[in-house]
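>>> show me the folded form of this:
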Amino acid sequence: MLNFLKKIIKNSNDEEIKNLSKIVDQINSLEDKYKSLSDSDLKKSTDILKEKYKSVQSLDSILPDAFALVREASKRCLSMRHFDVQLIGGLCLHQGKIAEMRTGEGKTLVATLPAYLNTLSGGTVHVVTVNDYLAKRDSVWMGKIYNFLGLSVGCIQNNGSFILKKIQMVI
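Okay, here's the model as predicted:
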């Protein structure tokens, strides 16, 4: 009975993954292009993508290049290559969707993709983590990628006093 229902009711995630996989294929097709660039030329790619964004005003149009560029920068800076499933996670985040990932599946690395992409429009990006330790760790660790690509990184730490004062005022 369950198999019969599965055949009738198509899982919407399957269709979504199929659509995202097409974009992943575009990103993968650019891998050799970015792999062949020198460090200097790879760094210049950020300015090139910013200019391209200014002319087309669409992050989606530069997304494959931006994700491929971050992937290559990550390989050079951290010896970590985004897997296809991590690219899909980055696409979901960029689209404002939720991507469930377990411990150790690379959430920190995934966040570099949409974070970088969204800086190309000229604004700032804030990546939020659950505690000060992760905020500091991730800003230093993933900051190597962002710095390599010409971006600056900061980290806001909370010493708890502001929260304590608010709690005291409520009581």
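>>> going forward, measure contacts between C-alpha atoms and count neighbours the same way
Noted.
>>> so how far is residue 120 from the spatially most central residue of the chain?
In the chain, the centroid-proximal residue (Cα atoms, centre = their mean) is residue 113; its distance is 2.3 Å. According to Cα to Cα, to the nearest Å, residue 113 and residue 120 sit 11 Å apart.
>>> and the residue nearest to the centre of the chain, how far is that from residue 13?
Plainly put, residue 113 is 21 Å away from residue 13 if you go by Cα to Cα.
>>> do residue 39 as well
When residue 39 is compared with residue 13 (using Cα to Cα), they lie 38 Å apart.
>>> who touches the helix or strand containing the residue nearest to the centre of the chain?
Per DSSP states H and E: residue 113 is located in helix 107-119. Here helix 107-119 makes contact (Cα atoms under 8 Å, 6 or more residues apart in numbering) with 59, 63, 66-67, 70-71, 82, 86-87, 89-91, 93-94, 101, 124-127, 138, 142, 146.
>>> Proceed likewise with the subsequent sequence, for comparison:
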Amino acid sequence: MNKIDKKLHFLLGKVKEECKKVKCLSDYELKNKTLEFKERLNNGETTDDILPEAFAVCCEADYRVLGMFPYDVQILGGIALHLCYLCEMNTGEGKTLTATMPLYLNGLTGKSSILVTANEYLAIRDAEEMGQVYKFLGLSVEAGVKRDTNEKLDNDSKKDVYAADIVYTTHGSLGFDYLLNNLVQSKEDRFMRDFY
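As a prediction, the model looks like this:
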């Protein structure tokens, strides 16, 4: 096992330990973990510090809201995504559920997390379905695209989208939004958050 695999499996073990602890929490206690995590981040802890606990909370919420508890390989994929590693999963292996964990963790920062997918259908479907988990845990979620591709979002709507904790969009929409955000007449017309 190489160094990266050891790190991923070590973190998987930590997440699984935390999963045992959060399983017995009430819905109210589970939801309040989001406020606790945000406070800890504001007090100097990092997303890496709280990863095992936050992933466990998201795993439990995935189960309670969607009836799906992530498999170990999905947790490993989520850890890899958070650590900025490339992660390949085939069709049907659960990329959508895998993404809930790093999106939740990074959505806690208040800086927004963006998931970029291939088409409008997937962005809207995932924002609606997985959005139930984030909303249950107290985070906001938006889709950066519309079902009707002829319907365009105005600047105010885009401000609402990019103000969300978690955004699901497409590569084409994000690219054009970035371009339009930089072509505005004044700074007040910008709708995207600063990158971090």
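>>> care to give me the TM-score?
Overlay of the two chains. TM-score (TM-score structural alignment, normalised by the length of structure 1): 0.83; 152 aligned residues with a Cα RMSD of 1.9 Å.
>>> pull the longest helix from structure 1.
Selection of the longest helix in structure 1 by residue count, based on DSSP state H, yields helix 59-78.
>>> now the angle from that one to helix 107-119?
Helix 59-78 of structure 1 and helix 107-119 meet at an angle of 130 degrees, taking axes from the mean of the first three to the mean of the last three Cα atoms, to 10 degrees as the criterion.
>>> give me the distance between the helix or strand just after helix 59-78 of structure 1 and the centre of its chain.
With elements assigned by DSSP H and E, the helix or strand that comes after helix 59-78 of structure 1 is helix 84-94. In terms of Cα atoms, centre = their mean, to the nearest Å, the centre of helix 84-94 of structure 1 is found 7 Å from the chain centre.
>>> what range does helix 84-94 of structure 1 cover in structure 2?
Under TM-score structural alignment, the match for helix 84-94 of structure 1 in structure 2 covers residues 72-82.
>>> buried residues in that stretch?
For stretch 72-82 of structure 2, a neighbour-count test (16 or more other Cα atoms under 10 Å) marks 74, 75, 76, 77, 78, 79, 80, 81, 82 as buried.
>>> for the fourth one, list the residues it contacts.
With contacts defined as Cα under 8 Å, 6+ apart, residue 77 of structure 2 is in contact with 87, 98.
>>> distance check, it against residue 36 of structure 2.
From residue 77 of structure 2 across to residue 36 of structure 2, the span is 25 Å (Cα to Cα).
>>> also the last one?
Counting by Cα to Cα, the gap between residue 82 of structure 2 and residue 36 of structure 2 amounts to 20 Å.
>>> what lines up with residue 29 of structure 1 in structure 2?
In structure 2, residue 29 of structure 1 lands on residue 17 (TM-score structural alignment).
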